[in-house]
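Visitor: Sequence and predicted model, in that order:
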Amino acid sequence: MPQHTSRFTSRRGLLFGTAAVGAGALLAGCTSNDSSDDEPAANDQPAAAESSGKPVTIGFAGPQADHGWLNAINDNAKNRAKKYSDVTLEITEGSNDTAQQIGQIETLINKKVDVLVVLPADGKALTQVGLKAMRAGIPVVNLDRIFNTPQAYRCWIGGDNYGMGLNAGHYIGEKLKGKSNAKVIELAGLDNLELTKQRTKGFDDALKNYPNVRKVARQAAEFTVESGQAKMAQLLQAQSSFDALWNHDDDQGVGALRAIDQAGRDDFLMVGGAGALSAFQAIKQDNGVLKATVLYPPTMAASAIDLARALGQSKGISGLSEFEIPASLTLYSAVVDKTNVDQYMSTGFK
């Protein structure tokens, strides 16, 4: 998942305990504590009992969908907005050019949308335009890549990169608990990204709980199929024997699996990252090395639309006592394996 940056691990957030499925169900019933709105809904639709409220125009600005996860972000936002008869979505053409995205957001500000949902190509570079929107009285839902100051957004919602690595490490550690001198390797993402550092730190911290498990190699790829294949081939050539692999990203994991198949290797277990449909399908088939993936759920974009609607209608969230939505929502990085893959299949991205 290129360039999306999680909150810093010291940032306080509200942790929802069941990944995006739980977050989507809770946020779907955004309400001002009216009894008719209290019933939570399925992940892909608003609460059935919820009636239309004040019309809300939501401006959505994200980066270019040049990666499966980013494309899923856009699709989740658009599909969620369609579920609400009282929501109009003004969506920009995604861009990785900072100046262009700033211009697109300024256009939305000038159109006087009611709420903005922004997944910035670069959180630091777009902080000023977030501040501009807030000062214009337009609340901002900052999605995943965080602005430099909380003054630039009303609510932040995103994934937990440290938790992603932590849960991957614990899953692998538990699977190798009875094996002495177990060896693991790591296929990371782009090393110049903060999110990659957080995922590796979480993974390393988890492995400290398993003295019988040792990480013997790490290679950084680039979140693409091609880089995943090339870097995995190098790891396989250098490591004739190991017990587990953690791959940070399911898109580059497609390439990694190609390299593994070409090498004829099946002597280890593999854990992926993000939640691609292809990974879910492989996990369900259970006839290869891929046994699990750790979520970085793109359904956060659907939840961001729920939050934006609630802000536009001055409502809170069903299931919480507060009259206002929280300032920060951190989604949980659930581990998906063959025991629960059916539950998450509908959220898998292509």
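Guide: Looks like it came in fine.
Visitor: Please make it C-alpha for all contacts and neighbour counts, starting now.
Guide: Will do.
Visitor: Please name the nearest non-neighbouring residue to Leu108.
Guide: Excluding the flanking residues, the one nearest Leu108 by Cα to Cα, 6 or more residues apart in numbering is Gly59, at 6.1 Å.
Visitor: what about the helix or strand containing the one you found, distance to the chain center?
Guide: Using DSSP states H and E, Gly59 sits within strand 56-61. Strand 56-61 sits 20 Å away from the centroid of its parent chain (Cα atoms, centre = their mean, to the nearest Å).
Visitor: ok, second structure coming up, stack it against the first:
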Amino acid sequence: MNRNRRLITGALVTAPFAGLVMKAGYVQAQGKKYRFGFSQVTTVEPWRVQFNKDMKAEAAKHPNVDLVIADANDRTDKQNADMENFIAQKMDVIFISPKESAGLTGVVEKAYKAGIPVFVLDRTVNGDAYTQFVGGDNTLIGKGIGEFIVKTTGGPGAAKGNIVEVWGGFGAQASHDRHDGAMEFVGKEKGLKIVGQRVDCDWKQDKAYDYMKTVLRVNPQVDVVFAHNDPMAYGAYLAAKDAGVEKKIKFVGADGLPNEGAVWVEKGILTATFVYPTPGAEGLRQALKMLGGEKIPKKVILPTQGIFAENAKQFVGT
């Protein structure tokens, strides 16, 4: 019998006693323990550190959950191996935040077809062979960034300036969504020009620093930096500071962590950032709902919000 059907059948059997066993929105199944495996792409990036922290905190609220986190060390091959290991262990639920979409689609589908519920967090995979996606709307974040850039460089129809776009990762759909969203606004402005080559900076501060340093040698006139996350925006800022031109440039990123992006906006290092909520805690809650017999949606989209000089203080340290 398919694993998902077994889980649903079990929930129906216990339904008459739901008033006795329901807690925190899920069925405890008379003391049953659940083993959840989470394949995290890396634990180096600050946003990923917060991601894991939030997920562990949520898991700690549920004594019947044993959460196992595997660090893929930013490698697709290692992440595939971690997923295969979770499948072999017959985890009750598998979570994955993929390094890249195409490279992890196959193993996600394998787990799903084996009857293991799979929750894709943050970055998508190709197709729909998974239980649920939980994450922010990267296209919406890109639109917010694009609209902000146009507004602060002269307004619709009058915006002017050179923009450096710092890409997170060509293999990650999040980068393409943030780019596409921003271009819906920036692309309409004849006075705005993207300068520099399109380079994969892999979400890393040091790579963004090196890229920005190279761009400034060829294009000394830069008005805006649009980075796909805050660490890269900060790396670009440091390169501009070393060149003595940081005060002439607006730096815009995404993530909005309380002790990172929000602080940098408050200090005037970044001009703006947009909140990209970590999805682990919500993903875990959704999995418990499913195990309790509740019907869950295919996608859960988490909200975003812009952080600017005027409201940054309320996001710092929260």
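Guide: Yep, it's here. For clarity, every value in this text was computed on a predicted model and none was experimentally measured.
Visitor: one step back: name the residues that touch the strand holding Gly59 of structure 1?
Guide: Among residues not part of strand 56-61 of structure 1, those counted as contacts by Cα atoms under 8 Å, 6 or more residues apart in numbering are 86-94, 101, 104-105, 108, 113-120, 305, 308-309, 312-313.
Visitor: In contact with Ala18 of structure 2, which residues?
Guide: The contact partners of Ala18 of structure 2, taken as Cα under 8 Å, 6+ apart, are Val27.
Visitor: so how far is Asn229 of structure 2 from it?
Guide: Distance of Ala18 of structure 2 to Asn229 of structure 2, computed by Cα to Cα, to the nearest Å: 44 Å.
Visitor: Likewise for Phe36 of structure 2?
Guide: Here Phe36 of structure 2 is placed at a distance of 29 Å from Asn229 of structure 2 (Cα to Cα).
Visitor: So for these two, which sits in the more crowded spot?
Guide: Neighbour totals were compared for Phe36 of structure 2 and Asn229, and Asn229 leads with 26 against 20 (other Cα atoms under 10 Å).
Visitor: And the more buried one, what's its match in structure 1?
Guide: By TM-score structural alignment, Asn229 of structure 2 lines up with Asp249 in structure 1.
Visitor: I figured that match hits Glu222, correct?
Guide: No. The pair Asp249 of structure 1 / Glu222 is not scored as a contact, 9.4 Å apart, by Cα atoms under 8 Å.
Visitor: Overlap of the contact sets of these two?
Guide: Joint contacts of Asp249 of structure 1 and Glu222 (Cα under 8 Å, 6+ apart) are Gly189.
Visitor: List only buried entries from the contacts of strand 56-61 of structure 1.
Guide: By neighbour count, with 16 or more other Cα atoms under 10 Å, these hold 86-89, 91-92, 94, 101, 104-105, 108, 113-120, 305, 308-309, 312-313 as buried.
Visitor: Tell me which of those fall in strands.
Guide: Among those, DSSP state E puts 87-89, 91, 115-118 in strands.
Visitor: How about the contacts made by the aligned partner of Ile138 of structure 1 in structure 2?
Guide: In structure 2, the residue equivalent to Ile138 of structure 1 is Ile116, according to TM-score structural alignment. Ile116 of structure 2 is in contact with 3-4, 87, 90-94, counting by Cα under 8 Å, 6+ apart.
Visitor: Could you look up the SS state of Ile116 of structure 2?
Guide: Applying DSSP: H, G, I helix; E, B strand; the rest coil to Ile116 of structure 2 yields a three-state assignment of coil.
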